[in-house]
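> Just to be clear, the model below is a prediction. Sequence and coordinates:
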Amino acid sequence: MKRITLLSLMIGLLIQGCHQQEASKGEGKSLEAIFPKGNKGPAELFTGNAYNIGLVPNDSVYHTVVGNVYFEPGARSNWHTHPGGQILIITDGEGYHQIEGKPIEIMKKGDVVKCPPNTRHWHGASPDTGLQQMYVVTNTDKGIVEWMEPVSDEVYNSK
């Protein structure tokens, strides 16, 4: 009786493992969340679905803002600048980053990207894979963000 129960348990775990492997192979690979998803970003600032959660609010001691953004596949920010600069830490998925006038760069889990002060740029997920990024907006005493127009499909798809 114990052998049959143990064998049934082992077969069940094997089947469950196979289903999990197949689910992770397909499109829309789910990302491993570190922080809660947050609130959906406004359509005036993002193309597609992007969710933001603040982690460290601005203050007069550290002069930084820290948060996390989850971009669904194909989602991206508008063009924007940060008067004091920005640092992106990619925690999962795959995405794009572009500084105006330069080629699009691919970002993957573990990458760190520096966006210089007052430099037009955008960032977001790749067409097929979501992106999770922590952001650190530095020198916030100079300002936090200046939003501009959406990134066109032509620019986004030029990768």
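Cool, the structure landed. These numbers come from a predicted model, not from an experiment.
> rest of the way, CA atoms for contacts and neighbours
Noted.
> For Glu72, list the residues it contacts.
Gly48, Asn49, Ala50, Ala125, Thr129, Gly130, Leu131 (CA atoms under 8 Å, 6 or more residues apart in numbering).
> Against Glu72, how distant is the one residue sitting closest to the centre of the chain?
With distances taken as CA atoms, centre = their mean, Gln132 lies nearest the centre of the chain, 2.7 Å away. Look at Gln132 and Glu72: by CA to CA, to the nearest Å, they are 9 Å apart.
> same check, this time on Asn139
Counting by CA to CA, the gap from Asn139 to Glu72 is 29 Å.
> neighbours of the residue lying closest to Ser24 once chain neighbours are set aside, just the number please.
Excluding the flanking residues, the one nearest Ser24 by CA to CA, 6 or more residues apart in numbering is Ser30, at 7.4 Å. Per other CA atoms under 10 Å, the neighbour tally for Ser30 reads 15.
> Would you tell me what the next helix or strand after the longest helix seen in the chain is?
Selection of the longest helix in the chain by residue count, based on DSSP state H, yields helix 2-25. Of the helices and strands lying after helix 2-25 in sequence (DSSP states H and E), the nearest is strand 39-40.
> helices and strands around that next one, which ones?
strand 50-56 (3 or more CA pairs under 8 Å, 6 or more residues apart in numbering; DSSP states H and E).
> okay, pairing it with this:
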Amino acid sequence: MMREKFSSVFPTGEKNEAYAKYFVGQSYLNMLSTTGVTIGNVTFEPGCRNNWHIHHQGGQILLVTAGRGYYQEWGKPAQELHPGDVVNIPPEVKHWHGAAPDGWFAHLAVEVPAKGASNEWLEAVSDEAYSKLK
């Protein structure tokens, strides 16, 4: 593991066991806030990505802090992400995000507060689709 060469603003946290079934590969989670606005520092090992999912009601904001990764909305091409990038994900948009195949990636995941907000986890991003990313 090349963790010592990966540097992020926030601590990596523990292995993301609670949500492991919704990820391909290993991720780590460090909850920075669970009061008012939920903010988690999510770190992805190379090749790790979460499943397609939808945030109902509130949506999500990603603040990229380290590495190189991707964000993709259903039916659109994937966008490459770098530190400093911000992704505003409206509610009801099917999407995924994760690391590039060759490097670590970290972002803050901000859950936009809303009455009745929930997250629906869907199918994994296929290896075939993921392998087409540069």
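Sure thing, it's come through. If you're wondering where the values come from, they're calculated on a predicted model, not measured in any experiment.
> TM between them?
Aligned and superposed, the two chains score 0.88 in TM-score terms (TM-score structural alignment, normalised by the length of the second structure); 129 aligned residues with a CA RMSD of 1.8 Å.
> Now secondary structure and neighbour count too, for the contacts of Glu72 of the first structure, in CSV please.
Below are these laid out as CSV (DSSP: H, G, I helix; E, B strand; the rest coil; neighbours: other CA atoms under 10 Å):
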residue, secondary structure, neighbour count
Gly48, coil, 18
Asn49, coil, 18
Ala50, strand, 28
Ala125, strand, 29
Thr129, coil, 20
Gly130, coil, 23
Leu131, strand, 30
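> Nearest residue to Gln82 of the second structure in space, ignoring adjacent ones along the chain?
Actually, residue 82 of the second structure is His. It isn't Gln. Nearest one to His82 of the second structure, counting by CA to CA, 6+ apart, is Arg68 at 5.1 Å.
> what do we get in the first structure for that neighbour?
By TM-score structural alignment, Arg68 of the second structure lines up with Glu94 in the first structure.
> Check Tyr22 of the second structure too.
So Tyr22 of the second structure corresponds to Leu45, using TM-score structural alignment.
> Leu32 of the second structure now?
Per TM-score structural alignment, Leu32 of the second structure is aligned with Leu55.
> Look up how far Tyr135 of the first structure lies from its match.
10 Å.
> Now do the shared contacts for those two.
Common neighbours of Leu55 of the first structure and Tyr135 (CA under 8 Å, 6+ apart) are Val65, Val66, Gly67, Asn68.
> From what I see, the second one and Thr140 are in contact.
No - no contact is recorded between Val66 of the first structure and Thr140 when judged using CA atoms under 8 Å, the distance being 10.8 Å.
> which of the two has more neighbours?
Thr140 (21 against 18).
> what sits against that one?
Neighbours of Thr140 of the first structure in contact, by CA under 8 Å, 6+ apart: Asn58, His63, Thr64, Val65, Pro83, Gly84.
> ok, now Lys94 of the second structure?
Counting by CA under 8 Å, 6+ apart, Lys94 of the second structure has contacts Trp52, His53, Ile54, His55, Glu73, Trp74.
> switch to 10 Å and redo it
51-56, 72-75, 120-122 (CA atoms under 10 Å, 6 or more residues apart in numbering).
> Now the buried members of those.
Asn51, Trp52, His53, Ile54, His55, His56, Gln72, Glu73, Trp121 (16 or more other CA atoms under 10 Å).
> So what's the gap between the lengthiest strand in the first structure and the chain middle?
Longest strand in the first structure, counting residues (DSSP state E): strand 86-99. Put simply, strand 86-99 of the first structure sits 6 Å off its chain's centre (CA atoms, centre = their mean, to the nearest Å).
> Read off where the following helix or strand past it ends up in the second structure.
Later in the chain than strand 86-99 of the first structure, the nearest helix or strand by DSSP H and E is strand 105-108. With TM-score structural alignment applied, strand 105-108 of the first structure matches the range 79-82 in the second structure.
> mind listing what's buried in the matching stretch?
Glu80, Leu81, His82.
> Could you single out the nearest of these to Ile89 of the second structure?
Leu81 (14.0 Å; CA to CA).
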